[in-house]
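# Got a predicted structure here, sequence first:
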Amino acid sequence: MGSDAIIELLDDVLDTYEIHASQLCFYVCDHASVNVALANKTLVPMIGCASHQFNLAVQALMREDDDILDKIHDLMVKLNTITNWHHLREADALMPVYRNTTRWISTFSMIDRYFRIYSKLDRIDDQLADVIPTPRENVRLKALFEDLKNLES
């Protein structure tokens, strides 16, 4: 949807709620080109979304640990099979959680789930050994998890 179509939609919504366009003080949005065009065409200032900026900052913080995070994600994908679901249930373990790269909190949740099921992984499937982080990687992962805990609160 282009900026002209969004302007039309915005006009319809404002009309529905009997709001005059002059009452708009600013748009809260990311810097996608369509949003910039919308702000320029309507002469309404655009401010960046604090949540989006925070997410970008946390993503930058996690970038140096991408290799381990990819490994954990691969582990969660392998755990998400019918056979492994059965093994997880037998071990009273929780189901896998995936990382959504656009939401840092999903990475936090994935790491949390990993540590909660880690002690039961040896009872699941021998083929998981290749994707389970090494003890050294676990140390790095725990440090990252502690940093993310501080940001999450």
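That came in fine, so what should we check first?

# from here on, contacts and neighbour counts on C-alpha atoms
Will do.

# ok, the residue nearest to the spatial centre of the chain to residue 19 distance?
Geometric centre of the chain, nearest residue: residue 103, 1.7 Å, by CA atoms, centre = their mean. Here the criterion is CA to CA, to the nearest Å. By it, residue 103 lies 33 Å from residue 19.

# what does the longest helix along the chain rub up against?
Counting by DSSP state H, the longest helix found in the chain is helix 135-152. By CA atoms under 8 Å, 6 or more residues apart in numbering, the surrounding residues in contact with helix 135-152 are 62, 65, 68, 105, 108, 111, 112.

# okay, now the one to match up with it:
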Amino acid sequence: MFDGWTHAGIHYVALYAVYETAGKLRIPLLGMSPLEDGDQMADAHIKLFKNILDVYDKTSDMVGFLVGDNCATNQSIATKIGIPLVGCASHRFNLAVNKFMEPYDDLLGEVNNLRVELRHENNRAELKKYTDLVPIKRNVTRWSSTLTMVER
């Protein structure tokens, strides 16, 4: 299973193994690394994937399938290394919820902008007089952050 995210302009990729042993599910983190030179293409992911497997003296032919977002890059990775891609159900659910919220994008954008302003130091100090809750802004890749933002 692998996932990527960008923070402060750097794209990171994490790779997990998922397996069962002695009747227990195991999901150890095998590696997490920024992609070199900011390259987010399939070949850069494959190189990282193989480098992480090398650390554990494993090869890609020992991998049964990949779990990741059903994006073009991940499809290309799976095709190039000959391992089936199982699209992540939570990613699909996130896409469906985002589609459902589309008619409210303008309003949600305004609420998010307000939350961003409330996070600034002076505004946050004033807000703290009324609540201990911290303003939450939305993360477009996680529908639950939008729900939490609106609920607060």
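Right, received. Where do you want to start? Everything quoted here is computed from the prediction, not taken from an experiment.

# ok, back up a step: how about the residue nearest to the centre of the first structure, what's its partner in the second structure?
Under the alignment (TM-score structural alignment), residue 103 of the first structure maps onto residue 142 of the second structure.

# same check, this time on residue 43 of the first structure
By TM-score structural alignment, residue 43 of the first structure lines up with residue 82.

# coming back round to it: return the set of buried residues in the longest helix of the first structure.
137, 141, 144, 145, 148 (16 or more other CA atoms under 10 Å).

# swap in stretch 72-91 of the first structure?
Neighbour-count burial for stretch 72-91 of the first structure [16+ other CA under 10 Å]: 72-76, 78-80, 84-88, 91.

# That stretch corresponds to what range in the second structure?
Counting by TM-score structural alignment, stretch 72-91 of the first structure corresponds to residues 111-130.

# Name the surrounding residues that touch the matching stretch.
134, 135, 136, 137, 138, 149, 150.

# Do a quick rundown of the strands in the second structure.
For the second structure, strands defined by DSSP state E occupy the ranges 2-7, 10-16, 19-21, 24-26, 29-34, 66-68, 85-87.

# could you dump those to CSV with distance to residue 75 of the second structure and mean neighbour count?
Converted to CSV, those look like this (distance: least, CA to CA, whole Å; neighbours: other CA atoms under 10 Å):
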stretch, distance to residue 75 of the second structure, mean neighbour count
strand 2-7, 13, 14
strand 10-16, 16, 18
strand 19-21, 22, 9
strand 24-26, 25, 10
strand 29-34, 20, 16
strand 66-68, 9, 21
strand 85-87, 7, 17
